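Participant: Predicted model follows, preceded by the sequence.
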Amino acid sequence: MIILYHKNNRVTEAWNDSDSKAVLIEAVSIAQALFEIARTFPDSLVLWCHESQREHLNKERLSEVFHHKKIMASYAPSSGKYLPEIIGYADESLFANPDLNSTFASWRMSSMVGGLHSSVLLCLEKHIVPDRDFDYFLHSLAKLAMPLGLLCYSEPRLLANGSAAFEIAPAGKPNVFRFVSQHYRLRWVFLLLLNFVVHEKKLPLFSFFKSFFYQKRRLPNTIFDQIPVQSSKEIMDSATFDVVIPTIGREKYLYDFLRDLSEQTLLPQRVIIVEQNLEAESQSGLAYLQSESWPFLVLHTFTHQAGACNARNLALVQVESEWVFLADDDIRISNDFLEQAAVEIRQYGNAAYTLQCLQAGEKAVFDKVFQWKTFGSGCSIVKRSALEGLQFDMRFEFGFGEDADFGMQLRKRGHDILYLPHPQIMHLKAPIGGFRTKPKLAWKDDKLLPKPSPTVMLYKLLHETSWQLNGYKTISFFKFYKHQPIRNPFAYFKNFKARWVASLHWANKLRDKK
């Protein structure tokens, strides 16, 4: 392990912690020093640490943080954020707004303390600019590398309790515009300017025009494919699975999926089915659960209360196995699906995964493991210990956003969600899918229906910054226009504002609801 101590954007010391001796380097900038160290020590963990944190680097936890080679992690408190929150005008993803109290996926790196493996640096050396501004370099590296399989985290475990105070001068508007210009599509530069005008009452034309003189940054899609991944974490002990399936009116589809589960090379221990039927006098339509023999325990709950959130919550309290497969009732899987999933889980050492779910004839979009921006409640595998005490938020029932909210609950506990391209799930997309019970929503009879959906707004109020919310509002103004009948732009603007206020009203009512 090599540690680069630094101050004022210059290396003060390079220290070989394995041999307890200093390392001579020639590079002036910290970024160049990282690459130099990687060439000299090609199979080593390389750390950077600000001089103020020298005595607070938590070396005892490093093996837990960097448990395989494709991990980049750093940490700084809110006072150490380099990019100001106005970046939310251009990026509404959860990666731009990490929870600083837990391990959280983010490209917002910090010069305060952090690290990555030499093999990653060697892959990047010929493809990335070693900016003299070390914080800008780290942000750029992570933003480019995250979609390509480098797992990037804000990681408080890097520092021991009682770390020294750390403050950094945040990037000014020119660097914010530069960052957006180099790492996002061109339209986001214009939207950033528009958001400044609309929400900040400012017109930073100098920063805007200057941003067009910077070259767009990209990395080759396969840049990290040759780096092997094998986690040192013992994430899986018994390799036992329970399967959770909410269902309503899909007897044939569910039967076919149960046959797939019965033919698994690694059989599930329990299949927990929550069947819903709103008719007061109705009875179960799943007679085959008792009439046929199944090679696993079937736990069947029949309820007259509709709703996927409620159904999954009823099932989650019944799980007992080490891992839980959250599934839809209209999917098909190969006979070695669970066995393949177990291999991937051991390889990456993570506690939560969303798997690639494709319809017939649909081409795969993603071909590598990377950090997923949401969560799929019908195509995910999660360790039971990570689920303990969690529930799908009933405020989202019959709306939109319950999957994403559940994923955020997991992340705020320190459990990242990885996207697995293999093994694949086939989604049959049964024609009777969706909200089949036509629920009575509180705002359904309003003269002016809220837009966006109050549950979408609720998610944003719970998990996004005000800058991200305002950025979403600006985008929505343009997106909604072509999907509504008002062609007069002034009349549309008035209507848009009124429906936005209505959405906020109902979202706040939902937020206050226990």
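Facilitator: Perfect, I can see it now.
Participant: can we go C-alpha only for contacts and neighbour counts from here?
Facilitator: Fine.
Participant: tally of neighbours for S453?
Facilitator: 20 (other C-alpha atoms under 10 Å).
Participant: Could I get the contacting residues of it?
Facilitator: Shown in contact with S453 (C-alpha atoms under 8 Å, 6 or more residues apart in numbering): G399, F400, S503.
Participant: and what of F398?
Facilitator: If you count contacts by C-alpha under 8 Å, 6+ apart, F398 has them with G307, A308, F435, P439.
Participant: Tell me if I am right that the third one is in a strand.
Facilitator: No. Counting by DSSP: H, G, I helix; E, B strand; the rest coil, F435 is not found in a strand; it is coil.
Participant: Buried ones in stretch 362-378, by neighbour count?
Facilitator: Along stretch 362-378, the positions that meet the burial threshold by neighbour count (16 or more other C-alpha atoms under 10 Å) are K368, V369, F370, Q371, W372, K373, T374, F375, G376, S377, G378.
Participant: also this one, for the comparison:
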Amino acid sequence: MISLVHHKGIAITGNYDGLSIIEAIYKCAHENPDNYLLVYEKTVDVDAFKAVLPEINHRAYFFSNYNNSHPDIGYVEDSPFLNINKKVTYPTWLKGTAIVCMHANLINESVLSHSNQKNYLYWLNSLGKLSQTRGVLNYQIPTTIQNEELETYELYKFVKQHYRTRWVFILLLCHLWYEQRFPVISLMRIIFIKKSLLKIDIHELQTFKKVQTESNFEYDVVIPTMGRAGYLKDVLLDLNRQKILPNKVIVIEQNAGGHATSNLGFVKDEQWNFEIVHEFTHITGACRARNRAIALSSANWILLFDDDVRIKNDFSTRILDFINDSKAKCVTFSCLQKGEIEKQSNYLQWPAFGSGCSFVHREVAESCEFDMALEHGYGEDVDYGMQIRNAGYDVIFAPQIQLLHLKAPVGGFRKPYVFPWQEDAVLPKPSPQIMYHRTKNYTPKQLIGYKVTLFIKFYKDYSIKNPIAYYKYFKKAWSKSLYWSQKLAQDATV
């Protein structure tokens, strides 16, 4: 690892003394193409930062200290990478300038697209934003807390170069309506600026160096099920043929019928190469079922499955190979329906989480649980992913590990459920579950940005075409959603 020190944006290290920090970084990376660069302000506690760095076994990492860069980015970005927990190493493309760590290979591949940039904060965040979507793992390490922001013009330029053009006008609308300011000069200056691009050989960056492998690899499988005995049996047969067998499979069978009994006789009647823990309950709900199944597990790793998936015989060995290489503690797999082809070829940080197609370490499972406020609704998996990040872990999408999701037409957990707000004269918009998730996990400005885009998006779907009448109706629908989302939270704690 090569150290490069700067002060107020000017390098003060050896042959790079007096160069702007961006120039010095490119020169240093060119001269040291096989190394990571540690670039930091001279006053920073370098040892504290290095002590928190994870084991580095490939070139596709990009670390920095904590910095939000600009809270107004929340108006245009709808992702889990902005509402950052400052107490843990958090997955995000946002960058600070106090200290960064990145591989020379990534820097060298950005020469054509980024070497003319003069603003160091802008340069770092542009590389972070573009590299994350291509597979570079971006993190903030909270050993140095900064609050360095892009200027208004730079903010508009950043949005123009890294998002679709329409988001510039969403940003402007939010500034006009919610902040009563009209940055017209910044808007005019960025009209003809072109989109920023970054071409990198991500497969070369993601080439793993072999490190110590997982010893005593053991895993349990948790499967909630309801009314899908035939599909579940196929899942168990697939697991029975794995080269690395699970320790146990935990099946939570649900049926709301007061006199109903189990229809999974094959669980006891047939021979299995693993222990099956089968629990029957009249209480339905995927959140409760998964939490209960995880509580009954004991292995170091937990495979979260649906009851209507199919896997090949080498599924478990492919998982072991990936976690040995990546050292990931949470992996979501490619969950394809019949006829679908996975277009992604390299792994990357995932903004969501798959509750029926993921592999998590027990450390993760003990830090999180499926939120009962989202029972019978939607969003519990995305919320679980946010819990994982806030606990200091990351969700890695591994497209090379694939399973087939049959989307069974019978049974399952999405049977019609009558919520109390369905009888209201004004129906909540968005659904209270979505509102609950967003108020819990996103920044206030992200919530405003979502509100503005929702208002625009659904105007064409409502029968009310008078703009003023529609605005009044939407305000009521939004307020209803806020009210019921708060009720969901209250009821979940009872």
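Facilitator: Arrived safely, thanks for sending. Not measured: the values here are computed from a predicted model.
Participant: who wins for most neighbours among the contacts of S453 of the first structure?
Facilitator: Counting by other C-alpha under 10 Å, top hit in the contacts of S453 of the first structure: S503 with 24 neighbours.
Participant: mind checking the longest helix of the second structure?
Facilitator: When the second structure is scanned for its longest helix (criterion: DSSP state H), the result is helix 467-493.
Participant: And the aligned partner of F337 of the first structure in the second structure, how close does it get to G449 of the second structure?
Facilitator: Taking TM-score structural alignment, F337 of the first structure has F315 as its aligned residue in the second structure. Between F315 of the second structure and G449 of the second structure the distance, using C-alpha to C-alpha, to the nearest Å, works out to 40 Å.
Participant: Likewise for Y347 of the second structure?
Facilitator: 29 Å.
Participant: Is the spatially most central residue of the second structure in a helix, a strand, or coil?
Facilitator: For the second structure, the residue nearest the mean C-alpha position is P351 (2.4 Å; C-alpha atoms, centre = their mean). The three-state label for P351 of the second structure, taken from three-state DSSP, comes out as coil.
Participant: Next up, the contacts around it.
Facilitator: Listed by C-alpha under 8 Å, 6+ apart, the contact partners of P351 of the second structure are S79, P80, F81, G385, V395.
Participant: give me the number of residues near the counterpart of A391 of the second structure in the first structure?
Facilitator: Using TM-score structural alignment, the partner of A391 of the second structure in the first structure is R413. Here the count is done by other C-alpha under 10 Å, and R413 of the first structure has 15 residues near it.
Participant: Does R413 of the first structure lie in a helix or a strand, and which?
Facilitator: Applying DSSP states H and E as the criterion places R413 of the first structure outside every helix and strand.
Participant: number of nearby residues for E55 of the first structure?
Facilitator: Going by other C-alpha under 10 Å, the residues that sit close to E55 of the first structure add up to 13.
Participant: Please disregard the earlier target; I meant E179 of the second structure.
Facilitator: Applying the criterion other C-alpha under 10 Å, we find 10 residues in the vicinity of E179 of the second structure.
Participant: aligned partner of it in the first structure?
Facilitator: Counting by TM-score structural alignment, E179 of the second structure corresponds to E200 in the first structure.
Participant: same deal with K86 of the second structure?
Facilitator: When the structures are aligned by TM-score structural alignment, the residue of the first structure matched to K86 of the second structure is L100.
Participant: Confirm that that match sits in a helix.
Facilitator: No. With three-state DSSP as the criterion, L100 of the first structure is coil rather than part of a helix.
Participant: Let me know whether it touches R108 as I believe.
Facilitator: No. Between L100 of the first structure and R108 no contact is recorded; they are 11.0 Å apart, counting by C-alpha atoms under 8 Å.
Participant: which of these two has more neighbours?
Facilitator: Neighbour comparison, L100 of the first structure and R108: the larger count goes to R108, with 27 against 15 (by other C-alpha under 10 Å).
Participant: State the distance from the counterpart of K407 of the second structure in the first structure to R332 of the first structure.
Facilitator: Taking TM-score structural alignment for the superposition, K407 of the second structure sits opposite K429 in the first structure. As for K429 of the first structure, its distance to R332 of the first structure is 11 Å (criterion: C-alpha to C-alpha).
Participant: residue in the second structure matching T40 of the first structure?
Facilitator: Aligned counterpart of T40 of the first structure in the second structure: E31 (TM-score structural alignment).
Participant: let me redo that: Q347 of the first structure
Facilitator: The pairwise alignment with the second structure assigns Q347 of the first structure to D325, based on TM-score structural alignment.
Participant: one step back: residues touching the match of F337 of the first structure, list them.
Facilitator: By C-alpha under 8 Å, 6+ apart, the contact set of F315 of the second structure is Q242, I401, Q402.
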